[in-house]
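In: A structural model of the following input is requested.
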Amino acid sequence: MKVIRTIRELREELASRRALGQGPVGFVPTMGYLHEGHGSLMKRAREQSGTVVLSIFVNPIQFGPGEDFETYPRDEARDLAFAESQGVDIAFLPDVAEMYPQPTKTKVAVSELTSLLCGASRPGHFDGVTTVVNKLFNIVKPDFAFFGMKDAQQVAVIEQMVRDLNMDVRIVPCPIVREGDGLALSSRNVYLKPEEREQALVLSRSLKTASELLGNGSLRTAGDARQLLREIISEAPMADIDYADVLTFPELTVLADDAEITGVDSMVIMALAVRFGKTRLIDNALFQPKEGISHV
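Out: Got it, this is the predicted structure:
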């Protein structure tokens, strides 16, 4: 595995590999502190790509005032060892000065999809995400880019950007990876104190219960689903709900309370953001109304 820290060297390395016919390029953009969720993306990239590129870059412009940019967990040596074990060919680790050598006057912004859910709670967050992903796509020029569905809104936003800007890359959404007890893997899980982590299991439990009731027809409307999610999450004393919503996916259209979920033509997402102490966790489950199939 090659470790590259400059845009110029990465472009030269990829040009050389393409000239040698070393295949489609699969790209996994991350902020590091890698876990098995990231590992699943790397494995998928390895299966579909001749060259696998992983980026590790904690992007300052997607963090708001008072958020955890400075304290975001970092462990370069551990990340590189893990990436190599997953078959990554190139690890790209630029610093902030390399990615933003001068104050950024250009940003890429996707409207509507970014005004709700995490976009409402974290103003400007998605502008930072789409700007850095656009930059990374221009640098790597991947054939495929792999993103985890735990950040489902991010996937929807990036897919919209790719379509709107006619970008020559295929976005590959990959399933959520969970701990054995159901907690969705996240780099921020390291922040959780033992009791907070135990109570955080209420997220996957609420999604599983709602999905099962949707599947057997006991839960019918979006309003009932929202109420059930909130009721279950509120059983955890430390849970501070940011949102618990029901929307179409990937359009992210909020369903009216009286909307019959089984009558929705598109996929439906139940999306959560909940704080436990200082740690904000997100989770979601997809439901296909016409097939009665849930993905938790």
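
In: rest of the way, CA atoms for contacts and neighbours
Out: Fine.

In: ok, which stretches of the stretch 51-200 of the chain are strands?
Out: 51-56, 90-92, 144-148, 170-174 (DSSP state E, counting those that start in this stretch).

In: just those strands: most buried one?
Out: Sort the strands of the stretch 51-200 of the chain by mean neighbour count, taking mean count of other Cα atoms under 10 Å, and strand 51-56 sits at the top with a mean of 25.

In: quick one: neighbours of Met31, just the number.
Out: Using other Cα atoms under 10 Å, Met31 has 16 neighbouring residues.

In: might one say that it is in contact with Gln62?
Out: No - using Cα atoms under 8 Å, Met31 is not in contact with Gln62, being 11.1 Å away.

In: could you dump the strands of the stretch 51-200 of the chain to TSV with distance to Glu70?
Out: Formatted as TSV, the strands of the stretch 51-200 of the chain follow (distance: least, Cα to Cα, whole Å):
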stretch	distance to Glu70
strand 51-56	15
strand 90-92	20
strand 144-148	24
strand 170-174	28
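
In: want to put them side by side, so please do this one too:
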Amino acid sequence: MLIFKTVREAQSACAQLRGEGRILGLVPTMGALHEGHLSLVRAARAECDVVAVSIFVNPTQFGPNEDFSKYPRTFDEDCALLKREGVHMIFAPMVEEMYPAGATTFVNVEGVSERLDGASRPGHFRGVTTVVSKLFHIAVPHKAYFGQKDAAQVAVLSKMVRDLNFPLQMVVCPIVREADGLAMSSRNRYLSARERQQALTLSRALGKVKDAASAGESSAEKLIETARGVFAEEPEVRIDYVALVNPETLEDISDTRNGALAAVAAFVGNTRLIDNLLL
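Out: Down below sits the predicted model:
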């Protein structure tokens, strides 16, 4: 397994692979890998000749009072996991490599970037789209793999790919959950034992929404009330948002009969968690 720290090295290696006619899959990550990330790697391995994984904690997608400084960094453990999964290369640049002194260019997907997590975390998606567009330009992958857990991110990046004509396929893989239903997240490791139990409120709320929708309820307002009722049972969990939206535009909808994304975000202690369900 090759490990590259510079843009030039990664560009050269990826160009050589493409020149050999090999299908390249890219899995962008911020490290602190778990089974959710590894499911993306396995999907990429099943469909591509070679798999590249980026590990980069991107400062531009964190707000001034967010957890950039304490975000878990487990590079050696991540490398061992990826080696066992048969990853061909890792791209792990320093911040100065991705954002050289004087860099002032950013990518912003207007509209959709201001919804859901974008409304709660102003500027967050500008940081995401900027760093992912950089990774796409560096690797020029045939396919890029993302998790459905980050549904708002998927919507923003999918629009960016369409609008900027990136010559790649976005592949979205299902949410991977713990046995009790908690969506896997690198931030789960912040949770105390008590908070870990409280965090199940997110998946329970979505489960109630799914049950109600399966029973024929299609009013977004009533489904949101159903989810909020579950959160009310755990008052220490603070809701950020509960929404029923169009999964592509992230715009609110009133009726779910043509499909919807049920999305929740909440603070458990000081940890912000997200989860979602496609109806």
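
In: TM-score for these two?
Out: Put the two chains on top of each other and the TM-score (TM-score structural alignment, normalised by the length of the second structure) is 0.98; 279 aligned residues with a Cα RMSD of 1.0 Å.

In: all helices in the stretch 1-150 of the first structure, in order from the N-terminus.
Out: Residue ranges of the helices in the stretch 1-150 of the first structure, as given by DSSP state H, counting those that start in this stretch, are 7-19, 36-48, 76-85, 96-99, 118-121, 125-140.

In: SS state for the aligned residue in the second structure for Leu252 of the first structure?
Out: Aligned counterpart of Leu252 of the first structure in the second structure: Leu250 (TM-score structural alignment). With DSSP: H, G, I helix; E, B strand; the rest coil as the basis, Leu250 of the second structure sits in coil.

In: count the neighbours of Leu250 of the second structure for me.
Out: When neighbours are counted by other Cα under 10 Å, Leu250 of the second structure comes out with 23.

In: surely it touches Leu116?
Out: Yes - here Leu250 of the second structure reaches Leu116: they are 7.2 Å apart, a contact under Cα under 8 Å.

In: got any residues that touch both of the two?
Out: Common neighbours of Leu250 of the second structure and Leu116 (criterion: Cα atoms under 8 Å, 6 or more residues apart in numbering): Ala152.

In: what sits against the match of Leu252 of the first structure?
Out: By Cα under 8 Å, 6+ apart, the residues touching Leu250 of the second structure are 112, 115-116, 152, 155.

In: now Gly229 of the second structure
Out: With contact taken as Cα under 8 Å, 6+ apart, Gly229 of the second structure is in contact with Ala205.

In: which of the helices or strands spans it?
Out: Using DSSP states H and E, Gly229 of the second structure sits in helix 220-232.

In: so that helix matches what in the first structure?
Out: Using TM-score structural alignment, helix 220-232 of the second structure lines up with residues 222-234 of the first structure.

In: onto which residues of the second structure does stretch 272-283 of the first structure map?
Out: The aligned range for stretch 272-283 of the first structure in the second structure is 264-275, by TM-score structural alignment.

In: re earlier: how far away is the match of Leu252 of the first structure from Ala183 of the second structure?
Out: Counting by Cα to Cα, to the nearest Å, the gap from Leu250 of the second structure to Ala183 of the second structure is 20 Å.

In: equivalent analysis for Val242 of the second structure, please.
Out: For Val242 of the second structure, the distance to Ala183 of the second structure - Cα to Cα - is 16 Å.

In: now Ala119 of the second structure
Out: For Ala119 of the second structure, the distance to Ala183 of the second structure - Cα to Cα - is 22 Å.

In: and Asp76 of the second structure, what pairs with it in the first structure?
Out: Following TM-score structural alignment, the counterpart assigned to Asp76 of the second structure within the first structure is Ala77.
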